[in-house]
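A structural model of the following input is requested.
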Amino acid sequence: MVPFNALSTSFKTLAITALLSATCAAALAQAYPNRPVKVVIPFTPGGSNDTVGRFLADELQKKLHQPFVVENKGGAGGVVGSDSVAKAPADGYTLLLVSTPHVANPSIYKKMPYDALKSFTPVARVMAAPVVITATPRLGLRTVDDLVQQARKQPGKLSFVSSGTGSYFHLASEMFMDQTKTELLHIPYKGAGPAMADVVAGHADISIGSVLSSLPNVKSGRLKALAVSGSKRQSTMPDVPTMAEAGYPGYEADNWWGLLAPAGTPADIVNTLSRTIGEIMAAPTTAARFAPEGVLVSYQKSTDFGGFMETETVKWTRIIKAAGITAE
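From the prediction side, this is the model:
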């Protein structure tokens, strides 16, 4: 017969072993991520959203040792893809790459299937990019003041292009008119490429667009760069003044990108993602990778990014309502 004390010790050992096994199993089950993560880009392949989103997914995959799989789901200015993430399980395995249109869409579309702020948990802001104001050389403009004075003399005659009504560059152009008290004629195109081509060809007058798409035409002399938004000059265009230097310090029209998760995503998962993204953004190679494209590292952790989006919502709502922009 086994002595009582020996039997008790055996039971204790078994109990401790079982407890440790259960604890380890639970820890492994809860480790994030332990399976592939989907990153939805709510626009078709190509363009800045795709470039930033795929870079971020690749770097997260390297850091967290699980596949981060990009899925492009375009439609309705980003609404279709964003809605799919808003309705996804809040478990950290479906994420959304957003840019400035995310906070502008609620003012552009009459009916939204989700709340742009409340339906999501902010993870991190990652990057931002200024716009550059360019003009066709045939106008003979040298400065922003030249443009403003000519536009005020002939309201509605000078034209500006965009990649479509309600697009980011349309919004940036409306902000320019709002601040400078000018009236320009909007010519929307189906895409940034055709829009830029018509300014280069002299069929339209002004483009307020990305540094990346404008730079080759500025260097070749086919476009005249008047100013860039943002707080400092672009390294790729060091001779082009900022809007503040040109006398318009309130022009804050930078595009930005960030990562969201469905509302209710656990804080530990959000913190893991946010902390890892911070490490990626702090790497010198990240800034070096995007600087030639006019894109700057602009990291914000979850709580700061949430406050930033609220501020951006107020800013763009005012511009959109003043301009009467609608998607219908």
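
Please count neighbours and contacts with C-alpha atoms only from this point.
Will do.

mind listing the strands for the stretch 201-328 of the chain?
206-210, 224-228, 255-262, 296-300 (DSSP state E, counting those that start in this stretch).

Compare the ones you listed and give me the one nearest residue 187.
strand 206-210 (10.0 Å; C-alpha to C-alpha).

what packs against that closest one?
Secondary-structure packing of strand 206-210 (3 or more C-alpha pairs under 8 Å, 6 or more residues apart in numbering; DSSP states H and E): strand 131-135, strand 159-162, helix 168-180, helix 192-200.

longest helix anywhere in the chain?
Determined from DSSP state H, the single longest helix within the chain is helix 4-30.

Any idea which of the strands of the stretch 201-328 of the chain gets closest to residue 85?
strand 255-262 (6.2 Å).

Just list what the closest one packs against, helices and strands only.
helix 79-86, strand 94-99, strand 120-129.

got those as JSON lines, with distance to residue 153 and mean neighbour count columns?
JSON lines is the format used below for these (distance: least, C-alpha to C-alpha, whole Å; neighbours: other C-alpha atoms under 10 Å):
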{"stretch": "helix 79-86", "distance to residue 153": "39", "mean neighbour count": "22"}
{"stretch": "strand 94-99", "distance to residue 153": "35", "mean neighbour count": "25"}
{"stretch": "strand 120-129", "distance to residue 153": "31", "mean neighbour count": "25"}
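
Of all the ones you listed, which one comes closest to residue 41?
strand 94-99 (5.3 Å).

just checking, next helix/strand downstream of that closest one?
Later in the chain than strand 94-99, the nearest helix or strand by DSSP states H and E is helix 101-108.

From residue 160, how far out is the nearest residue to residue 99 once chain neighbours are set aside?
Nearest non-adjacent residue to residue 99, counting by C-alpha to C-alpha, 6 or more residues apart in numbering: residue 257, 4.3 Å away. Separation of residue 257 from residue 160 (C-alpha to C-alpha, to the nearest Å) stands at 25 Å.

about what we covered before: quick one: the helices and strands packed on strand 255-262 as CSV, columns for distance to residue 298 too.
What follows is the helices and strands packed on strand 255-262, written out as CSV (distance: least, C-alpha to C-alpha, whole Å):
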stretch, distance to residue 298
helix 79-86, 22
strand 94-99, 13
strand 120-129, 4
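
so which of the ones you listed comes closest to residue 23?
Of the helices and strands packed on strand 255-262, nearest to residue 23 by C-alpha to C-alpha is strand 94-99, at 26.8 Å.

another one to check against the first:
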Amino acid sequence: MLKAFDKNLTQRAMQLARETLEIEADAIRALHARLETDDSVGQAVGLLMECGGRVVVSGMGKSGHIARKIAATLASTGTPAMFVHPGEAAHGDLGMVTAQDAFIAISNSGETAELMSILPIIKRMGAPLIAMTGNPQSSLALLADVHLDVSVAKEACPLNLAPTASTTVTLALGDALAVALLDAHGFKEEDFARSHPGGALGRRLLTHVRDVMRSGDAVPKVSADVSLSVALLEITQKGMGMTAIVDEAQRPIGVFTDGDLRRLIERVQDFTRITIRDVMHADPRCVGPDQLAVDAVAIMEEFRINQMLVVDTDGKLVGALHIHDLTRAKVI
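You can find the predicted model right below:
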């Protein structure tokens, strides 16, 4: 049981949590309303589309944290971008910025000294300057080629001091820029996968069958005239729960699985005179080595099978794929 004091504390925390979310939601709705008559986002996107280099995003303190996130989002959605700390920029890192770049400066007050000290150099080198501030009349806003107004009526902090609603609005507008640029660049799912090779989507869209299939001696295969006993030995040795049956040209003409063996035991007592040709499944499901592994998963799920054969453009057996191979590769 919670003590009375703890209950009061919990109730107060819940009240403040709801108020915080309400204030920040109101701030974003106010920004949305401003954009109905303000075309600054469109102007900013136009400048960034014309940028021949990278988008450099900079800010101090909490604005710096937001700037890092915006730069990361831009970079991962097809717009080359990086974060530069304004304090470090004044001591050498400004050399990373070129005239071909575009510069996004973030400051709620629009008067951050560390930013203001480097912006004249940015302007002189000819890089377009986009400012995100809460004060349209600030020094930074007036210096910028495009000003994005991220002002808020109040912060969610009860003292109206800690950056809360203002950082939320800035981050949301940064996301809006990234999405607009993503669309303008024609950025596709495959492009996203290339910049996220370690993620689930990257694995799904970048992993091909040849990357996960078993090949060479690891592929179970027998000729059509061998006995069922020989085929079962091949299944056991290769550990895939199946074997391919191939013709003289090494083209698969059938497949026999552990499941087929269990069903065969129910109706046949004497295996000594059975050849694998007599009990194999003809015309097995096959996939090409250059197909996406996720396509193989789709076929397996559709036909409720756990193994597939891999054939080249001439129809020759070059590999085999088990559902466990796809699981280990985290395609599934």
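
Tell me how they score on TM after superposing.
Here the TM-score for the pair of chains, by TM-score structural alignment, normalised by the length of structure 1, is 0.28; 148 aligned residues with a C-alpha RMSD of 6.3 Å.

export the strands of the stretch 201-328 of structure 1 to CSV and tack on distance to residue 198 of structure 1 and mean neighbour count?
Output for the strands of the stretch 201-328 of structure 1, formatted as CSV (distance: least, C-alpha to C-alpha, whole Å; neighbours: other C-alpha under 10 Å):
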stretch, distance to residue 198 of structure 1, mean neighbour count
strand 206-210, 10, 27
strand 224-228, 14, 26
strand 255-262, 23, 25
strand 296-300, 28, 21
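
Using TSV, lay out those together with distance to residue 105 of structure 1.
As requested, these are arranged in TSV below (distance: least, C-alpha to C-alpha, whole Å):
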stretch	distance to residue 105 of structure 1
strand 206-210	19
strand 224-228	24
strand 255-262	14
strand 296-300	22
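
hang on, the earlier thing: can you tell me which of the helices and strands packed on strand 206-210 of structure 1 is most buried?
strand 131-135 (a mean of 28; mean count of other C-alpha atoms under 10 Å).

Between helix 168-180 and the helix or strand following it, find me the angle.
Downstream of strand 131-135 of structure 1, the first helix or strand assigned by DSSP H and E is helix 144-153. Comparing the axes of helix 144-153 of structure 1 and helix 168-180 via axes from the mean of the first three to the mean of the last three C-alpha atoms, to 10 degrees yields an angle of 80 degrees.

how about the strands in the stretch 101-250 of structure 2?
Under DSSP E, counting those that start in this stretch, the stretch 101-250 of structure 2 gives strands at 102-107, 129-133, 146-149, 221-223, 242-246.

for the ones you listed, which one ends up most surrounded?
Buried most deeply of the strands of the stretch 101-250 of structure 2, by mean count of other C-alpha under 10 Å, is strand 102-107, with a mean of 28.

could you say what helices and strands that strand packs with?
strand 55-59, helix 61-76, strand 129-133.

Can you add distance to residue 47 of structure 2 and give the ones you listed back as CSV?
Output for these, formatted as CSV (distance: least, C-alpha to C-alpha, whole Å):
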stretch, distance to residue 47 of structure 2
strand 55-59, 10
helix 61-76, 14
strand 129-133, 9
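
Nearest to residue 232 of structure 2 among these would be which one?
Among those, helix 61-76 sits nearest to residue 232 of structure 2 (C-alpha to C-alpha), with 49.9 Å.

which is the next helix or strand following that closest one?
Following helix 61-76 of structure 2 toward the C-terminus (DSSP H and E): strand 81-83.

Just the residues contacting that next one, thanks.
54-58, 67-68, 71-72, 74-75 (C-alpha atoms under 8 Å, 6 or more residues apart in numbering).

mind running it again at 7 Å?
54-58, 67-68, 71, 74-75 (C-alpha atoms under 7 Å, 6 or more residues apart in numbering).

and after it, which helix or strand comes next?
With secondary structure assigned by DSSP H and E, strand 81-83 of structure 2 is succeeded by helix 86-89.

buried stuff in that next one?
86-87, 89 (16 or more other C-alpha atoms under 10 Å).

and of the strands of the stretch 101-250 of structure 2, who's closest to residue 293 of structure 2?
Among the strands of the stretch 101-250 of structure 2, if distance is taken as C-alpha to C-alpha, the winner is strand 242-246, at 19.5 Å.

same for that closest one, what does it pack against?
strand 221-223, helix 228-238, strand 252-257 (3 or more C-alpha pairs under 7 Å, 6 or more residues apart in numbering; DSSP states H and E).

Any idea which of these gets closest to residue 104 of structure 2?
helix 228-238 (58.5 Å).

helices or strands up against that closest one?
strand 242-246.

what comes into contact with the strand it packs on?
220-224, 234-235, 252-258.

Please check these and keep the buried ones.
Applying 16+ other C-alpha under 10 Å to these flags 220-224, 234-235, 252-257 as buried.

Adding distance to residue 282 of structure 2, write those out as a markdown table.
Listed next are these as a markdown table, based on distance: C-alpha to C-alpha, whole Å:
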| residue | distance to residue 282 of structure 2 |
| --- | --- |
| 220 | 16 |
| 221 | 14 |
| 222 | 14 |
| 223 | 13 |
| 224 | 11 |
| 234 | 18 |
| 235 | 17 |
| 252 | 9 |
| 253 | 6 |
| 254 | 4 |
| 255 | 7 |
| 256 | 9 |
| 257 | 12 |
